[in-house]
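> model this:
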Amino acid sequence: MTELVACYHCGQAAAEGGRWQAQVKGEMRSMCCPGCAAAAQAIADAGLDDYYDSRSGYAAPADAADAPALQMYDELGLDGDAVFTVEGLRCAACVWLIERRVAALPGVASAVLNVATERLHVRWDSAVCRPSRIIAALRGIGYTAYPYDATRHGAQLERARKALMRRLFVAGLSMMQVMMYAVPVYLANDGTMDADMTALMGWASFLLTLPAVSYCAWPFLRGAWMDLRRGLPGMDVPVALGILAAFIGSAVSLVRGEGEVWFDSITMFVFLLLGSRWLELDARRKAARALEGLQHAVPATAQRLSGWPAPCEPETIAAARLQPGDVILVAPGQTVAADGVILAGQTEVDLALLTGESRTRAVGPGEQLPGGAVNVAQAVTVRVESCAADSTLAMLVRLSERAGQDKPRLAQWADRVGAWFVVVLLVLTGAVFAFWHAVYPARAWPAAIAVLVVSCPCALSLATPTALAAALERLLRHGVLAVKPHVLETLERSTHVVFDKTGTLTRGRPALQDTVALELLDDVACLRIAVALEAGNAHPLAQALREALDGSAAAPLAAQEVENVVGQGIAGEVAGLRYRLGSAAFVAALAGSPPPLGSVPGATTIWLGSAGRWLARFDLVDALRPEAADLVRELQARGKTVLLLSGDDEEAVRAVADELGIRDARGRQLPQDKLDAVRTLQAQGAVVAMVGDGINDAAVLSGADVSFAMGQGAQLAQLHADCVLLGAGAALGDRGLAPLAEALRTAGACVRVIRQNLGWAMLYNLVAIPAAASGLLNPWLSGLGMAGSSALVVLNALRLRREG
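Purely as a prediction, here's the structure:
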């Protein structure tokens, strides 16, 4: 008979010297299947066979049968930057292997694996490497991988929630049962319970505590072991040591028949700690829900009208196959698959996922429709202007996937301090044990356990990221997507806020400010003539005139023999009379005299005239956003210096600055001039926040300490900012700078909550640890204090979700 051995790769049964083998570390190793053989050989050929020395468990079985199906991942539009979910992670050796295996692929620039979230962020050269090769390489070494999918990720979170609930239930049941046996022992301190009954109560408590330690406390024990293997002791280390020390000490006392037992303290401690971890997990699930909403909303298919405008049946195709110029039908209840323009039909759209705005917006022919908008009324026909991979929603999904890849500096600092806290705590515990062992040996063990249990590094290791997650979720609900992790903390400590003008403090498009009638006709009559002449003109000034007349009940006029003179104006006949609309020189050639009035500084002036007459002057300006003045005042009230840097002429910039109360305003600033100004401020010790439209401000947005870009539909692809103000753009139902004001308030609230948590942790530990070391707190009171402190800081962090 063939002797069976463990597969060298996955540990399953394999035939020794059988058909499937691979040469690893200079020896032929037996494998259970061709997949494992290929995986092991790939590891060895890549020079990574040291993995087998450092792993703490077998790899997942490899499956080579589905390799051809991997090519479908190349059709998903993952263009050089994507996040993959990796299943089967077991230890730090897995992280080491995966990062190095993927980084070794030709064309891969970087590969970073977050073991906590099981998400691998990869950047690669699309001309050299493809997603299928990355996934195949991972499966080749025994790991299941796929592009990050919100549904599957959500299912994993749900499994984690159910597993934690089971542990919490068992811990609670164990705690209540142990208390039933412990309370009579505590009450019988006058000798009313004999030794045999006391021992029976103790052994019953021991048996009921076993599930709490072996099953319920397993996440803490495993986490502590992983931390110690990495040489980075985290908060699980003192927790695990406290549980094990109390359990082993109690078991020894029970066997010897003398000394204290703390089975009730252990079960209560595990239950309360799992309860605080439940609060943390619930907070993280709620904080991730908004981003998952974006990812769930990406439509998989679209209804293409290949023969439009001729009558035709819609064809269902993958949304990834849409190309600019395609015409699609968007039925009620469907999500728009790509950015486009409405060709036919009127409806209302829900932009809540894109902007946080709860009200629907009416749209009709000629209006832009962003990918990700939900049609809530009637079917519309839309011409696609960008492929689905470049749509507003797709870009937001990619930005959301980038968010959270790194930790903010505050959280990194908290991790470092938390690690040192644990080291100091372990040293202190040893010192307390040694002191009491020399002075009063009977108190040494309980005092050491109490010190381990009562300490609370949670405010650093747990509550700080919980506060940040809750704050970022609140921001997203208000139309702010934080792409980089440091946005909140840097915005709060910023000293200077620099604004661009056009498209940032202003709407970025002209609007009619004033109509001055010069002869017999009134303002509305003159505007009707001007709109008739501009009816077919796509120029922004013509659009501004048409928008100004939209609110009037006057019937539109029609123009004939319209002639557009580029750079000067437009001429045509309305109701049998010849008119000209445009520059003063252009109109003067028909009016026969110079204009009777001068132009308004800072405004674009358009004149209307006919033969021998000047009829009207239209003053158009790039109007300020209505919320800009309030925002500037709020920034100044918080002690921040506001600057205005713009490429427009000095006169227009000064007019805007005077209206908003900005003292330092500079015009004619090229992109390099803006960057130089920011760097000068930074050299003087300033922390600079920059707000721009993200189109021609890429350099200064990248150079600022923290930067905000106005969302502009497909132009999001050009963003170099740390944060995106959603709902800022014509296609998104412009909410302007309102999200920035919310970001400012949220940043202040978040930093305030974190300081409260840190202050509480410092006060608690300064009081509780000396009390435990002096023997004033027994283990069960220590457990109650630690779990209560953890719950307090988490609940305090969750207040950020409710404010605003």
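> rest of the way, CA atoms for contacts and neighbours
Noted.
> Now the top helix by length along the chain: buried residues?
Counting residues, the longest helix found in the chain (DSSP state H) is helix 150-187. Going by neighbour count (16 or more other C-alpha atoms under 10 Å), the buried part of helix 150-187 is 150, 153, 157, 161, 164-165, 167-175, 177-179, 181-182, 185.
> And the strands in the stretch 451-600 of the chain?
For the stretch 451-600 of the chain, applying DSSP state E, counting those that start in this stretch gives strands covering 480-482, 496-499, 506-517, 559-565, 569-574, 577-582.
> I'd like to know how many residues surround Val112.
Neighbour count for Val112, taken as other C-alpha atoms under 10 Å: 20.
> Could you also give me the structure for this next sequence, so I can compare it with the first?
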Amino acid sequence: MGKISLAKCAYCGAAILRPSQKYCCAGCRVVDQILQSENQSAQNWGLRPRQESDPSLADPVALARFVSEDPQGPFSRLFFEGIQCSGCLTVLARLPEYIPQVRDVRWNNVDSVLTVNWGAAADLVTLSQTLSRLGFTFRWLEHDHPANQFRQSLRRQELQRIAVVGALFANIMLFAISVYAGAPAGLKQIFDWISFVLFIPVMSYGAWPFYRNAIRAFRSRVFNVDLPLTLAFLAGSIFSIYSLVKHQGSATGDIYFDSLSGFLFLILTTRYFLKSSQWAASDPYPLEFFFDRPLFQVNSPPTRTAEAPTEPPRAAELVQPPTWSAEAPKAPTWPEPRWTSLTQLKVGDLVTVPAGARVPVDGTLRSVSTELDLAFLTGESSPRLVTKGESVLAGSRVIGQAIEVQAEKVGFATEVGKIIDSINQKSLTLEIGHVTGGKVGSGLLLLVLAVAGITFLLLFQSQPAEGFRRIMALFIVACPCAIAFGAPLTYARSIKEAFRQGLVVRRSETFSALKRVRAVAFDKTGTLTKGQLRLFLLHPVLDRYLKQIILTLEQHSRHPVAEALKRQWGPLPPLEVVDLREVPGQGVEGRFGGDQYSLRTAQETSPTAGPGIELFRNGQSMLRLSFEDEVRPESAPLVQELHRRKIETWIFSGDQTEKVRELAQLLAIPEDHAFGRLSPQGKRAQLEKVKPDLYVGDGVNDVPALHSVRVSMAMPGSSLEAQLASDVLILRGGLERILDLLTIATKARRTLRRNLTIALTYNIAAGLAAVMGWVGPLGAAILMPLSSLAIYLSTEWI
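The predicted structure follows:
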């Protein structure tokens, strides 16, 4: 029997039983028509009238301010106000279909920042006009401009709103308690009118964010969490005012100014603390973490004095050459060196970097010369010699003696700082379709509305006031706000935990993408191996004199073989050599004493043999040196553990196939899972066939592969291109961090499921209590924050 092919909704993609239908529901039809209503009247859909475009957004200056570049292409960032749940994001998710220039959009729920990735060209005018018509309040973010400034401003506004509502609620409760305690009828009416006067700013100023979000939901025909809350709040307010005006409040008790004020105060407070916990969990990665020491010795620019210096300053202390004027002979005063934190370094400072530490600034070397380890920046396994006056990049590790660097760029303006800043901006962004809890929250809201309607119909004839009281309590107590906040908080906590383990996670959906890991693929060189050659065989045995000859011939070479010999034999004094020269395609040669020595690439004796060189004297071969790429010690245990978890392992490499299969055999990886002689595009093609859940690489040639898998990981010391292309960057440790990442992803999924269970259990139980009349509006307002508190505590246990 063949499979039945179901039609799909033109908006959400859900299956449709009737092929004649285009949409699965009326909501999808309305939203899709809104987004396709370019030639229709905006007023027919509740949209704002089309406004004249802001000409400044089409100006090249605006494009330069608001459009940034990364390896994936141009993008812009916008800060939004008033986004409370996934219902608000539905229209944003459709922007790529509505605006052709938009490639895709990503949402940072913690910072309320939308990242718009552009295609061929950016169209700021159309985007701004579309968002304005849909009722969104937003601000453009400039280059390297964090959302913290706007976030702090909103935080102050929210605190001010909470303080006002809280103070008014406390005063309203004073009068309400007197009424509940049995105040005389005349005094009750006075207290009720005073409560109404106090309630006016609560209803207008305090509830304004809910009105704004409800209006947006109405305009875009999208159901969000604030729409039923607003309806309940307005209905309760109108009903209470009606009872007060008709002088029925003292007799029936149908005035809910205290309950409504308490509800508003508690929900504003709950949202504020949940948002604050998200902000605390998503603090940006500190720049200091990427360096080995918090303090550096610094000489600042000199100041002028009228006294001449007793002695010229030392060159190591100079920040800029001193100058003297013939008209006013003055000399600079050279301050004593001081210790300064990494974040307090300034342009012009002369920074002393001790041996083994990372350079904290981009600048110019003022010492004579040094060797720098650039593995963190470029992936180079060999040190690079830098001489006085050459540029030095932050993140380089000093090999040898301490050096002095004059700062030209500091902090996040350095090249490594820009990488860290990019990670900070994008680590919490999600594709809008991955915002967990959105469909559950929307479904719960629809269920609440249905139950409320049934309850009101059942009680409308006999007890209309009681039915209204129960419905209002239901709307208050069954608010699914906690579901909307639980997922971003969980992801933020998981990213922090990964950071403590030495992992930088660039995308929040990495954890959901690792839901079921069935296959992991590796690059070979620099990933499963150390990427550094090691001398493992020589014939015959060398004496000190021959070692000096070889090192003298290789003293200017940057070849991995030369670096391996220098590293393994250590510093030996060079010998006097005559006519030292490199022969293209052959090797290097020179004359020592009366003999002509040369180093040439050795012919491979077998397909699996590593690189080798031969030393010749007067044309006769004297000895052969063979090298191998050392396997990482953690490679075999990792592969063994992955196999124990029923996870397949693969190797994709550009090395010779025989060498790749030899390594696969050593690590117990099936031979048919090892591929060699692959170009970068060949790797990508193989990965698209195998479809592994995780790929681990380290070099520039791995960039296409890193882009083609669900989750990609870059090794420590990877090239800058690989770091930017990967989803996860290993800062400390080695391949064992893969297991740490899988463990954190598993914990995150468990936390999400636990939070969802808690929220649904609470809403069902509390909603039932409200429908049965066991909980009134005031009790519902008190119970409402419990769900959020429970989810917060659950997430803290991640």
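> Quantify their similarity with the TM-score.
The TM-score (TM-score structural alignment, normalised by the length of the second structure) is 0.69; 679 aligned residues with a C-alpha RMSD of 5.4 Å.
> circling back to that earlier point, distance to Arg101 of the first structure and mean neighbour count for the strands of the stretch 451-600 of the first structure - can I get that in CSV?
As requested, these are exported to CSV (distance: least, C-alpha to C-alpha, whole Å; neighbours: other C-alpha atoms under 10 Å):
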stretch, distance to Arg101 of the first structure, mean neighbour count
strand 480-482, 31, 27
strand 496-499, 44, 22
strand 506-517, 48, 19
strand 559-565, 63, 15
strand 569-574, 64, 22
strand 577-582, 65, 22
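> related to what we said a few turns ago, please name every helix or strand in contact with the next helix or strand after the longest helix of the first structure.
Sequence-wise, the next helix or strand downstream of helix 150-187 of the first structure (DSSP states H and E) is helix 195-211. Packing partners of helix 195-211 of the first structure (3 or more C-alpha pairs under 8 Å, 6 or more residues apart in numbering; DSSP states H and E): helix 150-187, helix 236-256, helix 263-297.
> most remote residue from the second structure's center?
The centre of the second structure is farthest from one residue, Gly594, which by C-alpha atoms, centre = their mean lies 63.9 Å away.
> coming back round to it: out of the helices and strands packed on helix 195-211 of the first structure, which gets nearest to His478 of the first structure?
helix 263-297 (10.9 Å; C-alpha to C-alpha).
> so the closest one versus helix 236-256, what angle?
Interaxial angle of helix 263-297 of the first structure relative to helix 236-256 (axes from the mean of the first three to the mean of the last three C-alpha atoms, to 10 degrees): 150 degrees.
> what range in the second structure matches the helix or strand just after helix 263-297 of the first structure?
With elements assigned by DSSP H and E, the helix or strand that comes after helix 263-297 of the first structure is strand 301-304. The aligned range for strand 301-304 of the first structure in the second structure is empty, by TM-score structural alignment.
> Mind giving me the packing neighbours of strand 301-304 of the first structure?
Packing contacts for strand 301-304 of the first structure, counted by 3+ C-alpha pairs under 8 Å, 6+ apart, involve strand 315-318, strand 327-330.
> Among those strands, which comes closest to Val24 of the first structure?
strand 315-318 (43.7 Å).
> which non-adjacent residue is nearest the residue mapped onto Leu624 of the first structure from the second structure?
Taking TM-score structural alignment as the criterion, the aligned counterpart of Leu624 of the first structure in the second structure is Val631. Excluding the flanking residues, the one nearest Val631 of the second structure by C-alpha to C-alpha, 6 or more residues apart in numbering is Thr529, at 4.1 Å.
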